[in-house]
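[1] Quick one, fold the following:
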Amino acid sequence: MSLLRAEALLARFGLDRYMLMLVGTVVLATILPARGVAASVLSHLTYWVIALLFFLYGARLTTATILAGLRNGRLQLAVLALTFLLFPLFALVLKPLSLIWLPAAAGAGFLYIGCLPSTVQSSIAFTAVSGGNVAGAVCAASISNLVGVVLSPALFALLIPQETGYGVDPSAIWKIVQQVLLPFAVGQLCRPLLGNLLMRHRRATVVVDRGSILLIVYAAFSAGVVNGIWQVIGAGALLVLGMLCLVLLAVVMGAALLTGRATGMNRGDILATLYCGSTKSLASGLPMAGILFAGQDISLIILPLMVFHLLQLAVCAIIAQRLAGQAGVQAGG
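    From the prediction side, this is the model:
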């Protein structure tokens, strides 16, 4: 079997190169973790790569797209309600189950998933493949991430019991604003100068986007391996974590579909609501975790997010491909 045919087969199950690289990065960190000076250099490099990532997000997002999406208030409110109200509540209900089999840090990480904003690139891509409202998805995912800079840490601080030791230092929110929101705002200001250039070189921005995530994952799991993460959580616990993440994803997806139908949305808006309202951002979640949980068991805290991210990509890819196939059959018929 050729490499291209193998990739096409894996893609049918939502396993693309990016997902394989994420798993490979964890394996690399397990075998060759960064230590000492290398870990320190990696930490500083990661900071600036994250700032560059959100600068590019700001420079790429057009004002026209934001305005077009904002006109669809029903879609935007539905995504915000799913992301920052229903999702955290569902995670809070499932969290006690996670603590039966998982360490406390991983249980906190499971709740952290529910507080995060929507993913940007993936939700937009899946909406486009399925034939959904792309402009609405772009706006919903972008607003979710901007609001999440402040709301996600506040939600986590509100929902996590203080006695667990995983509370949020108020100063961490300002640090997140500096590293995430400020570069985004600067990118928006520079858009007139860089917008056309970035549109012509989309592949380069995708490399920065996914490369930064892989770098953050490597840094976090390197620290975890040095501190003995795989001695704390084994294969059985990982299987339980995966099942809990699938349950959470299924419940939120069901809620997203019910919300879309109950509010009388058309098919395009329902699909945008499904993908933007049921996915969580690794690109936003990892940088915020590095600030919020500095000096704590960060690898265990972000492990549930990693598992959930991989599962949401696989499930959404399968759904998007089937919906695209149905649309093709209808168009041809």
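[2] From here on, just use CA atoms for contacts and neighbour counts.
    OK.
[3] which helices and strands does the helix or strand containing Ala314 pack with?
    With elements taken from DSSP states H and E, the one containing Ala314 is helix 298-332. Contact here means 3 or more C-alpha pairs under 8 Å, 6 or more residues apart in numbering; DSSP states H and E; on that basis helix 298-332 packs against helix 104-115, helix 121-130, helix 202-226, helix 235-262, helix 282-292.
[4] what's the most buried one of these?
    Comparing the helices and strands packed on helix 298-332 by mean neighbour count (mean count of other C-alpha atoms under 10 Å), helix 104-115 comes out on top with a mean of 26.
[5] returning to what we had before: what is the orientation angle of the helix holding Ala314 with helix 282-292?
    170 degrees (axes from the mean of the first three to the mean of the last three C-alpha atoms, to 10 degrees).
[6] gap between helix 298-332 and the chain center?
    On the basis of C-alpha atoms, centre = their mean, to the nearest Å, helix 298-332 sits 12 Å off its chain's mean C-alpha point.
[7] buried stuff in that helix?
    298-321, 323-324 (16 or more other C-alpha atoms under 10 Å).
[8] now it against helix 121-130, angle please.
    10 degrees.
[9] Sequence B follows; please return its structure for comparison with A:
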Amino acid sequence: MKRLDPFLMALICAIVLASVLPCRGEMQHILQQVVTVLITLMFFFQGAKLERHAIIESVRDWRLQGTVLLCTFALFPLLGIGLHLLFRNLFPNALFGEDLWAGILFLCCLPSTVQSSIALTSIARGNVPAAICAATVSNIAGIALTPLLTGIVLGHVGAGHSPLESVLDVAKELLLPFILGQILQKWIGPIVKRHKFLISFTDRGSIVVVVYTAFSSAVVEGIWHRVSPLHLLEVALLDSFMLALVLVASHFMGKGMNQSTENSIALQFCGSKKSLASGVPMASVIFPSASVGIIVLPLMIYHQIQLFTCTLLARHYGKRIGLETHSKPHS
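    Presented below is the predicted three-dimensional model:
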């Protein structure tokens, strides 16, 4: 059984600390400024780290890459909207309130993960280069598509922002540092590659600080009076249901396009993931600080569910493909 990963444990500790000792007043304002700087640095290093040829290579298998984007930015949002309409209209008193529904819908608009999509595709003996390309393109496209889709799906974004305003805000705070990192890649890239652990620690540390700051604001606004343990369980069940539906749908999409087993695996894992690393910074840009804590709760729960479920699935695929390989007669 897969245990909680250290990163998720750090996020849980940040939530507990914010619940017991939330930052307030001037300290909260200072931390929000620190968060802005950390997020800018995180996307700058991402730009410096990403090789340009990976972006160019990603457009070769356009059917596979397009289907991953379709799952991530069309199937998920439509699924979220459908479930929201179903429960709000047929079962108006069921499940949680609109704040958590906003978090579910925001989750549906996020790009795929990078590290876990690649790692799980590798464990499953799928097409790893295709997974690298798909995850990369998804994250680059998400900088523009996530705030736009969030505005469309929610009907409003943040404190009265239009979808276009949200795209501009995300572009200013996330895309510009990323582009600057690409421009300076020749000089910064080798440093990033030599200090991978330090950069990874900086990235994850940034997200932990964002989560602590967001939940501090949410605690001050009374988040734990609005969200009960039962609500968290309901979110977990809904997250699990969405993940299961997309895993099944992406599996049959691969079969319908006559993709190879390796390509189908890459499609399934890249198309079903949602990025915590991109989602938390984007939420802090798109939504008011007091709303970020409750908005990212469904995403944090989904993050652990997707890791646990897809690790089991990847191991199953790896064993099955291994048996198929050994059963083939040698020439």
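[10] Please report the TM-score between the two superposed chains.
    The pair, once superposed, lands on a TM-score of 0.89 when counted by TM-score structural alignment, normalised by the length of structure 2; 322 aligned residues with a C-alpha RMSD of 2.3 Å.
[11] can you put the helices and strands packed on helix 298-332 of structure 1 in JSON lines and add distance to Glu7 of structure 1?
    Formatted as JSON lines, those follow (distance: least, C-alpha to C-alpha, whole Å):
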{"stretch": "helix 104-115", "distance to Glu7 of structure 1": "29"}
{"stretch": "helix 121-130", "distance to Glu7 of structure 1": "18"}
{"stretch": "helix 202-226", "distance to Glu7 of structure 1": "18"}
{"stretch": "helix 235-262", "distance to Glu7 of structure 1": "23"}
{"stretch": "helix 282-292", "distance to Glu7 of structure 1": "23"}
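[12] Point out the one among these that comes closest to Phe184 of structure 1.
    Across these, Phe184 of structure 1 has its closest neighbour in helix 282-292 (12.0 Å, C-alpha to C-alpha).
[13] Tell me the residue in structure 2 aligned with Gln231 of structure 1.
    Correspondence of Gln231 of structure 1 to structure 2, assessed by TM-score structural alignment: His225.
[14] What's the local residue count around its match?
    Per other C-alpha atoms under 10 Å, the neighbour tally for His225 of structure 2 reads 8.
[15] Also Ile100 of structure 1?
    Neighbours around Ile100 of structure 1, by other C-alpha under 10 Å: 12.
[16] next one: His53 of structure 2
    9.
[17] Start from the N-terminal end of the stretch 1-150 of structure 2 and give the helices.
    6-20, 25-49, 52-57, 62-70, 76-90, 98-108, 115-123, 128-154 (DSSP state H, counting those that start in this stretch).
[18] so which of the ones you listed comes closest to Gly254 of structure 2?
    helix 62-70 (8.3 Å).
[19] Give me the mean distance between the closest one and structure 1.
    By mean C-alpha distance after the TM-score superposition for structure 1, the fitted helix 62-70 of structure 2 averages 0.8 Å away from its aligned residues in structure 1.
[20] In structure 1, point out the residues matching that helix.
    Under TM-score structural alignment, the match for helix 62-70 of structure 2 is residues 73-81.
[21] Could you pull out the buried residues of that stretch?
    Buried, per 16+ other C-alpha under 10 Å, within stretch 73-81 of structure 1: Leu75, Gln76, Ala78, Val79, Leu80.
[22] dump the residue contacts of the first one.
    It stands for Leu75 of structure 1. Each residue near Leu75 of structure 1 by C-alpha atoms under 8 Å, 6 or more residues apart in numbering is listed here: Gly136, Ala140, Met265, Asp269, Ala272, Thr273.
[23] mind checking how far it is from Thr259 of structure 1?
    The gap separating Leu75 of structure 1 from Thr259 of structure 1 is 10 Å, by C-alpha to C-alpha, to the nearest Å.
[24] Can you find the partner of Val22 of structure 2 in structure 1?
    Rather than Val, residue 22 of structure 2 is Pro. So, by TM-score structural alignment, Pro22 of structure 2 is matched to Pro33.
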